[in-house]
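Undergrad: Output the structure for:
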Amino acid sequence: MSEPSPTPARRGRLLRFGGAVVVLLALAGYLTVQYLTGGPGIPRCTVVSGQSDDESYDFTPEQAVNAATISAVGTNRGMPERAVAIALATAIQESGLRNIRHGDRDSLGLFQQRPSQGWGTTAEIMDPTYAADIFYEHLAKVDDYARLPLTVAAQRVQRSAFPDAYAKHEPDATLLAAALTGRSAATLTCQGPADATVTGGADSVRAALVRDFGRGVLAETGAAVGDADAPASPTAAATASPSTAATGSASASPPSTTASRTVTLPVSAVSATGGADGTTVGERGWELAHWAVANSASLHIERVSYAGREWRAESADSEWSPSDTSAGSDAKASTEEVRIVTGQ
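TA: You can find the predicted model right below:
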């Protein structure tokens, strides 16, 4: 005897339920794609090759901030670009460049380091600056790491159950390292709205610079706050007293609202005092400029200019363009300074 057919009411409920499931699955798929690739209104960052090979890597602002931190910590330790590429490939594999609070057993953070294995406390490992620093500390102990295959060097630090997993991320990590260390000029861009959940401004930019590069980045470059609409003197900024550089104030009086929007980083003397061995002034300048763009969403950075090129958050294509010399002092066509203009 056959089963009775579903009643019209039951069929209606089944159809509504099935329709709801289809809609939810479609929405989940759409949001996943938009988050990973960057859609309308969703911030996205891209790094391209400095060569004519059309290679590129797309990533999110969250990933950009973490990548910039990893690179800055490495160069601040005097590590070469190859070390930065190894660290970035490792973090892409281990966490997708996200500072996650979960993993295999007690693994945590960007590099999935384990407190039980002596990598540090939970709080330390969840600090991206500390996590990157301890990674480089271990990498530096690997004999001839710069000449080893990337996946071998990473594995000797990580001791992963999947020793060959890092190799597939080498092309993307190499692109990122070239841009974030400054060797590849004007190759990193971000687009989309700033993160509305955080407060930006020049003070936040200086704090983030110290977080990633150490306090020496302010004293070293004479970091100063200037008026976004008036010329800033590189000489005055470079000769600012330590107290002025630390506070970012261009004078003893509190800066005006407009003045507090701009951070000027002279880089003319950097090659002698900062960066990895052999780092040129231009490379250091592009390192700082790309760092600022990578942090643009979280720090509400609107413009970054260096060496006659300018990036604007409001630009539709978000590319580095020739500076408009009629637009103001942040269009400085030299390698003497990086200018960062915030929206707050």
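Undergrad: CA only for contacts and neighbour counts going forward, please
TA: Fine.
Undergrad: So Thr122 is in contact with Ser116, correct?
TA: No. Using C-alpha atoms under 8 Å, Thr122 makes no contact with Ser116, being 9.6 Å away.
Undergrad: These two: who's more crowded?
TA: Thr122 (17 against 12; other C-alpha atoms under 10 Å).
Undergrad: which residues does that one contact?
TA: With contact taken as C-alpha atoms under 8 Å, 6 or more residues apart in numbering, Thr122 is in contact with Leu108, Pro115.
Undergrad: if we go to 7 Å?
TA: Neighbour list for Thr122: Pro115 [criterion: C-alpha atoms under 7 Å, 6 or more residues apart in numbering].
Undergrad: residues near Ala177, how many?
TA: By the measure other C-alpha under 10 Å, the count of residues near Ala177 is 29.
Undergrad: ok, for it, nearest residue in space, not its chain neighbours?
TA: Nearest non-adjacent residue to Ala177, counting by C-alpha to C-alpha, 6 or more residues apart in numbering: Ala85, 5.2 Å away.
Undergrad: And the helix or strand harbouring that neighbour, what's buried?
TA: Secondary structure assignment for Ala85, by DSSP states H and E: helix 81-95. For helix 81-95, the neighbour count (16 or more other C-alpha atoms under 10 Å) marks 81-95 as buried.
Undergrad: And for that helix, what's in contact with it?
TA: Residues from elsewhere that reach helix 81-95, judged by C-alpha under 7 Å, 6+ apart: 67, 70-71, 74, 97, 110-112, 146, 150, 154, 166, 169-170, 173-174, 177, 181.
Undergrad: go with 6 Å
TA: Residues outside helix 81-95 that contact it (C-alpha atoms under 6 Å, 6 or more residues apart in numbering) are Ser71, Leu97, Leu110, Phe111, Gln112, Leu150, His169, Glu170, Ala173, Thr174, Ala177.
Undergrad: want to put them side by side, so please do this one too:
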Amino acid sequence: MPERTTTSRRRRRLLRGASAILALAGIAAYAVVQYESGSRARPHCEARGADPEDGPHSLTPAQAANAATIAAVGNSRGLPERAVTIALATAMQESSLRNLDHGHLDSLGLFQQRPSMGWGDEQQVRDPVYAANAFYTKLLEIPAYEELELTVAAQEVQRSAFPDEYAKHEGNATLLSGPLTGRAPAAFTCVTDNDPTPADPELLRERLEEEFNGRASVEPRDGDGFELTVTLEPAGGEADGSPGWELSHWLVAQAGTLGVAEVVHDGRRWLSARSDEGWRTAEGNAADSGASGDSGDSGGNSLETVRISLIPSTE
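TA: Prediction:
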């Protein structure tokens, strides 16, 4: 009997050891597949502040794309960063930066604007560019809005039943507005899906034209139109961020839907296939977030120029 018990124990130990080895092998194989296929984390975006204790603020790709649109519209109107921060905080409260098809009574879209209250028809208020423009137009009617507390300025536009709720989003909205207005370089990045969307160069041109109000010009670098140089003119007015970083962060925010494979500007490179690594120096070393890097042939040749590569169609 003792011999059988000892043998059984040995067998159980061997089985447990084999199971552990198989489990470790499975984990290793999964890690290799994830590494070779690109991103190793779920798709998401992050904005970081200059202070390591500030942030990061994480968003879904859809939220990030809407935030970038709101910022692009404000920038292109020549508005100060404060206006963009107010708009972002308002949309965070009203819709969590989602383009909603429902809301209280007839409220719709990013800002929960009501067609019955003169904001526009249902299709218009669910158009992020239209909705952002409508918000900024109302904001500009408020005297000295830049000097008001954020929640007061937002409430003057929205007339919400919960006027104090906007204030809680001010910190995250400020983190977002810095990079999305181009003031904070390499401070916004996204991790994309491992199954990227093929690009439509014409759709990209249309989106650039609409969201930047004619400020963007596109030049092809190859015959297929998937290698491009995009130049964004300064907005003027009170918008004083770097146009190149404004555009670069917008492209990263829209990468998942527009099929952006690579963005290169000011000595920094973002790659969709290695998007979990964020912004890197163009030579391939990891770049510190917030550093401007060395400009040169590897990046844009000016503060307004960005080189991009798009994911070709498989058709």
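Undergrad: Now compute the TM-score of the two chains, please.
TA: Overlay of the two chains. TM-score (TM-score structural alignment, normalised by the length of structure 2): 0.78; 262 aligned residues with a C-alpha RMSD of 2.1 Å.
Undergrad: What span of structure 2 is the helix holding Ala85 of structure 1 aligned with?
TA: Using TM-score structural alignment, helix 81-95 of structure 1 corresponds to residues 81-95 of structure 2.
Undergrad: At which residues are the strands of structure 2 located?
TA: All strands of structure 2, identified by DSSP state E, fall at 44-47, 57-59, 188-191, 216-220, 227-232, 260-265, 268-271, 280-281, 305-310.
Undergrad: Once you drop chain neighbours, what's closest to the most centrally placed residue in structure 2?
TA: Nearest to the geometric centre of structure 2 sits Ala253, at 2.9 Å (C-alpha atoms, centre = their mean). Nearest residue to Ala253 of structure 2 in three dimensions, chain neighbours excluded: Ala65, at 5.0 Å (C-alpha to C-alpha, 6+ apart).
Undergrad: what's the distance between the one you found and Glu210 of structure 2?
TA: Counting by C-alpha to C-alpha, to the nearest Å, the gap from Ala65 of structure 2 to Glu210 of structure 2 is 14 Å.
Undergrad: Which one's more surrounded, the two?
TA: Per other C-alpha under 10 Å, whichever of Ala65 of structure 2 and Glu210 has more neighbours is Ala65, with 25 against 17.
Undergrad: shouldn't the more buried one be in contact with Gly256?
TA: No. Applying C-alpha atoms under 6 Å as the test, Ala65 of structure 2 and Gly256 come out as separate, 9.1 Å apart.
Undergrad: returning to what we had before: in structure 1, what residue corresponds to the residue nearest to the centre of structure 2?
TA: Per TM-score structural alignment, Ala253 of structure 2 is aligned with Ala294.
Undergrad: how close does its match get to Glu302 of structure 1?
TA: Ala294 of structure 1 is 12 Å from Glu302 of structure 1, by C-alpha to C-alpha.
Undergrad: can you check Leu180 of structure 1 too?
TA: On the measure of C-alpha to C-alpha, Leu180 of structure 1 and Glu302 of structure 1 end up 19 Å apart.
Undergrad: out of these two, which sits in the more crowded spot?
TA: For the pair Leu180 of structure 1 and Glu302, the greater number of neighbours falls to Leu180 (34 against 23), based on other C-alpha under 10 Å.
Undergrad: wait, what's in contact with that one?
TA: Neighbours of Leu180 of structure 1 in contact, by C-alpha under 6 Å, 6+ apart: Glu287, His290.
Undergrad: again, but for Pro115 of structure 1
TA: Thr121.
Undergrad: Give the burial count for Gln117 of structure 1, as a bare number.
TA: Per other C-alpha under 10 Å, the neighbour tally for Gln117 of structure 1 reads 9.
Undergrad: With the one 10 residues further on instead?
TA: For Asp127 of structure 1, the count of nearby residues is 13 (other C-alpha under 10 Å).
Undergrad: sorry, back to before: now, which of the buried residues of helix 81-95 of structure 1 sits nearest Gly12 of structure 1?
TA: Of all the buried residues of helix 81-95 of structure 1, Ser95 has the smallest distance to Gly12 of structure 1: 44.1 Å, by C-alpha to C-alpha.
Undergrad: Please report how far the alignment partner in structure 2 of Val217 of structure 1 lies from Ser177 of structure 2.
TA: Structural alignment (TM-score structural alignment) places Val217 of structure 1 against Arg215 in structure 2. Using C-alpha to C-alpha, Arg215 of structure 2 is found at 19 Å from Ser177 of structure 2.
Undergrad: do the same with Gly244 of structure 2
TA: Applying C-alpha to C-alpha, the value for Gly244 of structure 2 to Ser177 of structure 2 is 15 Å.
Undergrad: Likewise for Ser37 of structure 2?
TA: Plainly put, Ser37 of structure 2 is 32 Å away from Ser177 of structure 2 if you go by C-alpha to C-alpha.
Undergrad: What segments of the stretch 201-344 of structure 1 are helices?
TA: Remark: helices assigned in the stretch 201-344 of structure 1 by DSSP state H, counting those that start in this stretch are 202-213, 216-221, 234-238, 242-247, 270-273, 281-294, 296-299.
Undergrad: Output the residue interval of structure 2 matched by the fourth one.
TA: Going back to what we said before, that points to helix 242-247 of structure 1. Following TM-score structural alignment, helix 242-247 of structure 1 has no partner segment in structure 2.
Undergrad: so how many other residues sit close to the residue nearest to Asp172 of structure 1 when sequence neighbours are not counted?
TA: Spatial nearest neighbour of Asp172 of structure 1, chain neighbours left out: Tyr57 (6.0 Å); criterion: C-alpha to C-alpha, 6+ apart. Tyr57 of structure 1: 15 surrounding residues under other C-alpha under 10 Å.
Undergrad: Surely Tyr57 of structure 1 touches Val47?
TA: Yes. Counting by C-alpha under 6 Å, Tyr57 of structure 1 does reach Val47; the two are 5.4 Å apart.
Undergrad: show me what contacts Leu110 of structure 1?
TA: Ala91, Ser95, Leu97, Arg98, Asn99.
Undergrad: What of Ser298 of structure 2?
TA: Ser298 of structure 2 sits next to Gly267, Ala282 when contact means C-alpha under 6 Å, 6+ apart.
Undergrad: which position in structure 1 aligns with it?
TA: Superposed on structure 1 with TM-score structural alignment, Ser298 of structure 2 falls opposite Ala331.
Undergrad: picking up where we left off before, turn the helices of the stretch 201-344 of structure 1 into a markdown table, including distance to His138 of structure 1.
TA: Listed next are those as a markdown table, based on distance: least, C-alpha to C-alpha, whole Å:
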| stretch | distance to His138 of structure 1 |
| --- | --- |
| helix 202-213 | 19 |
| helix 216-221 | 23 |
| helix 234-238 | 35 |
| helix 242-247 | 31 |
| helix 270-273 | 25 |
| helix 281-294 | 24 |
| helix 296-299 | 30 |
